[in-house]
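> Based on what follows, work out the 3D shape:
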Amino acid sequence: MARDELYSQVETVISACLMAACICCTIVGNILVIMSVFTYKPLRCVSNYFIISLAVADLMVAVLVMPFHVVHYVSGHWVFGEVFCNMWLTFDILACTASILNLCAIATDRYYAIHDAINYAQKRTSKRVLVTISAVWFVSVVISAPPLLGWNNSGGRNLYDIHSRSCELTNNRGFVIYSALGSFYIPLLIMAFIYANIFLATRKRLRARSQHPTHVGHMTSLSSDGAKNDGCLTHLVSSCAKGERSSETSAQSDQANDFTDSDKALDSGEGAPEQPNMHMLRLLEQKHQFSLSKERRAARTMAIIIGVFVLCWLPFFLIYVIFPFCPSCAANAGGRLVTFIVWLGYVNSSLNPIIYTIFNIDFRKSFKQLLQCKCKR
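So this is what the prediction gives:
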């Protein structure tokens, strides 16, 4: 018995340390994202408002939700009373829902930036983006507020049980379906549809370029010149450069700028013979290969985004929906498994700053500057 108790204590300490490390990573990562957008000039573009909103939601998860879950886990019961129990569960639903809906808003923004690049670059104003972000947070409040307004547990019980000193999400079947659809399943369908379309469009472009490399290489230079003032999309692989560019051409324009002068010479015929020399052809081929590589990385990044999102949140929303309709399933589920699944969802808030910034060179530069500055101090 003593051995089992010691094992249990060691397990609790290790789990609490891992949870604390997750909290620290989430806080540091999202603060770096917010500071980067405000302090690093190339990142100050309208589309990055979505990244800030996502970082704020994930920061709320780390500050207002995770620490109290750790205390609840270590102590074995809720120690903060009924009022704060209601507030904590509300913040839990609000912050996690806002994080998921911000991911959906980012996906939608990228979709329109690719499929209607020129028109959407003009429509993507600060006011329009802020209205979209406000709608995301409003929907999150609408989804999280009902338990406070009386849509509580079945049988008229409150979220906080004074006898067992437990604080748990409502198991009212109506609210469970309502919140699960709004917080996860509908956003999941939207994101899957959007990224599937983006992936198919990317693969179609890759095939077209593979069949016509020289022609595409020539057209890449033309499109990169005309794209410098289009909308900036930093979410996945593009960078906010001087002025905003459309996401469709951003994957090509970074390297293409190195060849702009040479391409203009070819287009205008100035300083070039009637037949392009081998040097120019090699430049075009190099640019074409780089463009294909960027497109492939973009496709892989999309797969990572949707894969990590599903991996982190699907287990939680499965048990969230199943348990109210299957009491025996809830009774037989081990506490360790439930805790692991809950924290797997929280981990998504730790991974978002990595996924949405590590593939962007400007964010990497900004992180490096911020961290070096802090280390020097």
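
> alpha carbons only for contacts and neighbour counts from here, please
Fine.

> so the nearest residue to F50 once chain neighbours are set aside is in which element?
In space, and not counting its chain neighbours, F50 is closest to I106: 6.3 Å by C-alpha to C-alpha, 6 or more residues apart in numbering. Taking DSSP states H and E as the definition, one finds I106 inside helix 81-115.

> Would you mind identifying the next helix or strand past that helix?
Scanning forward in sequence from helix 81-115 by DSSP H and E, the next helix or strand is helix 117-123.

> Which elements pack onto that next one?
In terms of contacts (3 or more C-alpha pairs under 8 Å, 6 or more residues apart in numbering; DSSP states H and E), helix 117-123 is packed against helix 81-115.

> Any buried residues in the helix it packs on, and which?
By neighbour count, and taking 16 or more other C-alpha atoms under 10 Å as the criterion, the buried residues in helix 81-115 are 82, 85-86, 88-114.

> Please give the structure of this sequence too, so both can be compared:
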Amino acid sequence: MVLSTTVPLLDTGDINSRFCCVVTRLLNLSERLPMEDLSVANISLGSGSPSEPVTPTANALEIQQGIGLPLQIFFCFVMAAILLVALSGNIVVCLMVYQRSAMRSAINILLASLAFADMMLAILNMPFALVTVVTTNWIFGDVFCRVSAMLFWFFVMEGAAVLLIISIDRFLIIVQKQDKLSPQRAKLLIVVTWGLSFIFTFPLAVGSPPLQIPPRAPQCIFGYSSDPGYHAYVLILTLAFFFLPFTVMLYTFMGILNTIRHNAIRIRSHTTDSVCLSQASKLGLLSLQKPFKMNIDMSFKTRAFTTILILFSVFTACWAPFTAFSLVTTFSDRFYRKDSFFQISTWVLWLCYLKSALNPLIYYWRIKKFRDACLDLMPKYFKFLPQLPGNTKRRIQPSAVYICGEHRSVV
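Modelled structure (predicted):
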């Protein structure tokens, strides 16, 4: 009996010690489970219940705290400068076309619509992205996140559509010798493009498809998802705003360049014939002279096209990285979960907004009337730039701007 009573006591002690170890392990495991559940909830964006708000994960919190202060200051300074230039420059473009009836040609109306889209992008998107870069956290709520994404793509698609219309118009004028675009038709096309852009982007405002709420990015963007419908929408959107306009504009510019090259060859041949006729007239062979006379100012012919080509190049350089970024983010879970995802998305977004600031600078650099309008709208104490020669008061038909008289200047 003594042995039987002492042995169970020893077994009970062993059981208690083992039980304490098991409880300790369970407590440690219970502390890890919430963070793992949160990470799983974020990783499965689009595969589970994507309409529910996403809770920041531990990985996301590390991303928030991992941004270096010098890089954060650089992003804030650059985005603030882009915001200021984009807002002021595009306002000047809109005011110039609105206040001056002589500037309301078809091409200028289209440029004003492009400037208005860039201006609204600067007003309704850039400030909130700037605040998110500073705080590394979206503080404006889930609803405004969806609305902000819808406005972002809305203005981006409108800008691409306007640039596409301008490129087609230049192609018809230079290659086909057809001037089809009047101010009334330009206004009608602007209404159509704004309507189509709204139709394409409105589903984002109602959460279909759902978007990833920062802190993984400085703005509401497309996140990784395994939903085929989600993939289809992203593909349609990127096709409509970038790939289709890029392909059409590239075709038109190749056709324009080919036409300019052929015309340059014809002009050189005509110049040689003119020299021969001049020598013949000096020898008294007046019967060899031809009544046909052609004098083409090639500098003006290429200048308007070069301006549109520069706008196209800026559009491609600024938006091609963002398009690739959106597609890779949507289809690659590995890329979406990278620790440097916030920094990459900030760089790409900064490059997108840069286009809105570069367009007014291109207008000022390439268009003389725009420079003069800027100087007229500028207060006198800001007019420190040298005055340019006065405007030449003339009206030119777009289809005939390349053929000029002997003493007529077009620049």
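
> compared with the second structure, how much does the helix holding I106 of the first structure deviate?
Superposed on the second structure, helix 81-115 of the first structure shows a mean distance of 1.4 Å to its aligned residues (mean C-alpha distance after the TM-score superposition for the first structure).

> circling back: alignment lookup: the residue nearest to F50 of the first structure to the second structure.
Mapped onto the second structure by TM-score structural alignment, I106 of the first structure lines up with I166.

> which residues touch its match?
I166 of the second structure is in contact with I107, L110, I308, counting by C-alpha atoms under 8 Å, 6 or more residues apart in numbering.

> Tell me the one of those nearest K355 of the second structure?
K355 of the second structure lies nearest to I308 out of the contacts of I166 of the second structure, by C-alpha to C-alpha, at 13.8 Å.

> What separation do you get for the closest one and D142 of the second structure?
According to C-alpha to C-alpha, to the nearest Å, I308 of the second structure stands 39 Å off from D142 of the second structure.

> Does W319 of the second structure touch W350 like I think?
No. With contacts counted by C-alpha atoms under 8 Å, W319 of the second structure stays clear of W350, the gap being 10.6 Å.

> Leaving out chain neighbours, which residue sits closest to the equivalent of I194 of the first structure over in the second structure?
For I194 of the first structure, the aligned position in the second structure is occupied by T252, per TM-score structural alignment. For T252 of the second structure, ignoring the flanking residues on the chain, the nearest one in space by C-alpha to C-alpha, 6+ apart is F171 at 5.6 Å.

> what's the answer for S262 of the first structure, then?
With C-alpha to C-alpha, 6+ apart as the measure, M280 is the residue that lies nearest to S262 of the first structure, at 7.4 Å, once sequence neighbours are left out.

> Please give the element, helix or strand, for that neighbour.
Assigned by DSSP H and E, M280 of the first structure belongs to helix 278-325.

> elements contacting that helix?
Helix 278-325 of the first structure sits against helix 173-180, helix 186-211, helix 213-226, helix 247-256, helix 327-332, helix 335-355, with contacts defined as 3+ C-alpha pairs under 8 Å, 6+ apart.

> quick one, which of these is packed in tightest?
Burial among these, expressed as mean neighbours by mean count of other C-alpha atoms under 10 Å, is greatest for helix 247-256, which shows a mean of 24.

> okay, the angle between it and helix 213-226?
With axes from the mean of the first three to the mean of the last three C-alpha atoms, to 10 degrees defining the directions, helix 247-256 of the first structure sits at 100 degrees from helix 213-226.

> just to revisit the earlier point, which of the contacts of I166 of the second structure also appear as contacts in the first structure?
Among these, the ones whose aligned partners also touch in the first structure (both residues aligned by TM-score structural alignment, their matches' C-alpha atoms under 8 Å) are L110.

> Of the contacts of I166 of the second structure - the most surrounded one?
The most crowded member of those, judged by other C-alpha atoms under 10 Å, is L110 (23 neighbours).

> Now do the same for that residue: its match in the first structure.
Taking TM-score structural alignment, L110 of the second structure has F50 as its aligned residue in the first structure.

> residues in contact with its match?
By C-alpha under 8 Å, 6+ apart, the residues touching F50 of the first structure are N102, A105, I106, V129, I133.

> my read is it is in a helix, agree?
Yes. Checked against DSSP: H, G, I helix; E, B strand; the rest coil, F50 of the first structure lies within a helix.

> could you measure it against S8 of the first structure, distance?
Using C-alpha to C-alpha, we find F50 of the first structure at a distance of 42 Å from S8 of the first structure.

> try D58 of the first structure
Applying C-alpha to C-alpha, one obtains 30 Å for the distance of D58 of the first structure from S8 of the first structure.

> residue contacts, the aligned partner of N125 of the second structure in the first structure?
Using TM-score structural alignment to pair residues, one finds that N125 of the second structure aligns to V65 in the first structure. Residues in contact with V65 of the first structure, defined by C-alpha under 8 Å, 6+ apart, are W88, F91, D92.

> Give the equivalent position in the second structure for the last one.
Right, D92 of the first structure. When the structures are aligned by TM-score structural alignment, the residue of the second structure matched to D92 of the first structure is F152.

> I'd say the residue nearest to S262 of the first structure and K264 touch.
No. At 11.3 Å, M280 of the first structure does not count as touching K264 under the criterion of C-alpha under 8 Å.

> Please compute how far stretch 116-128 of the first structure lies from its chain's middle.
Taking C-alpha atoms, centre = their mean, to the nearest Å, one finds stretch 116-128 of the first structure lying 21 Å from the centre of the chain it belongs to.

> That one: end-to-end distance?
Terminal residues of stretch 116-128 of the first structure lie 16 Å apart, using C-alpha to C-alpha.

> The equivalent of L188 of the second structure over in the first structure and A251 of the first structure, how far apart?
Residue correspondence, TM-score structural alignment: L188 of the second structure in this structure matches V131 in the first structure. Relative to A251 of the first structure, V131 of the first structure is positioned 28 Å away (criterion: C-alpha to C-alpha).
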